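Q: Turn this into a model:
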Amino acid sequence: MCLAVPMKVLEIDGHRARCNALDQERWADLMLMPEDGVTVGDYVVIHLGFVQRTVPETEALESIRLFKDILDELPDGQS
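A: Got it, this is the predicted structure:
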């Protein structure tokens, strides 16, 4: 099973996007997206290093909030 945390696009460099979520940054490949399909500020879902799709901001922020709630419930040292 895969869990996908939506990530915010911070920078686009050619066919790669630098993204951030929950204080983690990742570079992801944009090859599977239309050329103008992703812009800085968009939220995206990444799988196996590739941006799979964009996510509406309200949906992304709600998902991130739920993930934060889950992490907050874990005992110290398990996140």
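Q: use CA for all of it now, contacts and neighbours both
A: Fine.
Q: any residues touching stretch 33-43, and which ones?
A: Stretch 33-43 is contacted from outside by 6-12, 51-57, 60, using Cα atoms under 8 Å, 6 or more residues apart in numbering.
Q: one more time with 10 Å
A: For stretch 33-43, contacts defined as Cα atoms under 10 Å, 6 or more residues apart in numbering pick out 5-12, 14-15, 17-21, 30, 44, 50-61.
Q: list the buried ones in that stretch?
A: 38-39, 42-43 (16 or more other Cα atoms under 10 Å).
Q: Then stretch 54-64?
A: Across stretch 54-64, burial judged by 16+ other Cα under 10 Å covers 54-55, 60-61, 64.
Q: Show me the helices in the protein, by range?
A: Ranges of helices in the chain, per DSSP state H, are 57-73.
Q: Any chance of a PyMOL selection covering the buried ones in the contacts of stretch 33-43?
A: A single PyMOL command is used to select the members of the contacts of stretch 33-43 judged buried by 16+ other Cα under 10 Å:
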select buried, resi 5+6+7+8+9+10+12+17+18+19+20+30+44+50+51+52+53+54+55+60+61
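Q: and this one, so I can compare the two:
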Amino acid sequence: MCLAIPALVTGLLPDGMARISLDGVVKTISVALVEDVRPGDYVIVHVGHALARIDPDEAERTLALLAEAGALGAAVAAAEARP
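A: Sure, this is the predicted structure:
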């Protein structure tokens, strides 16, 4: 099963890359598929790529549901394991 999760963009990097934060984990991802991404935006992330921008309220609700289901920790652990 694959899971795409919301993450907060904390900074933009060269070459279509950005730094994100997810439950305290900081990762570098590609934002080449999403136009006009800015720090403070939430994006849906799957396998190191932002797929779409998401409304902040929807992102927070989704993250809360994932945490409640116990799935957030597993998703963060999987993200940490990827280079």
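Q: just to revisit the earlier point, export the buried residues of stretch 33-43 of the first structure as CSV, with columns for distance to residue 25 of the first structure.
A: Listed next are those as CSV, based on distance: Cα to Cα, whole Å:
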residue, distance to residue 25 of the first structure
38, 17
39, 17
42, 15
43, 13
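Q: between those residues, which is nearest residue 68 of the first structure?
A: residue 43 (16.6 Å; Cα to Cα).
Q: Excluding covalently adjacent residues, which one is nearest to the closest one?
A: Spatial nearest neighbour of residue 43 of the first structure, excluding adjacent residues (Cα to Cα, 6 or more residues apart in numbering): residue 8 at 4.4 Å.
Q: Check whether that neighbour really touches residue 28, as I assumed.
A: No - using Cα atoms under 10 Å, residue 8 of the first structure is not in contact with residue 28; the gap is 11.3 Å.
Q: which residues are common contacts for those two?
A: Shared contacts of residue 8 of the first structure and residue 28, defined by Cα under 10 Å, 6+ apart, comprise 17-19, 44-45.
Q: Among the buried residues of stretch 33-43 of the first structure, which are located in strands?
A: Under the assignment DSSP state E, the buried residues of stretch 33-43 of the first structure contribute residue 43 to strands.
Q: coming back round to it: turn the shared contacts of residue 8 and residue 28 of the first structure into TSV, including distance to residue 1 of the first structure.
A: Output for these, formatted as TSV (distance: Cα to Cα, whole Å):
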residue	distance to residue 1 of the first structure
17	25
18	25
19	22
44	19
45	15
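Q: Just to check, residue 28 of the second structure is in contact with residue 22?
A: No - Residue 28 of the second structure is beyond contact range of residue 22, at 11.1 Å (criterion: Cα under 10 Å).
Q: Sweet, I'm off.
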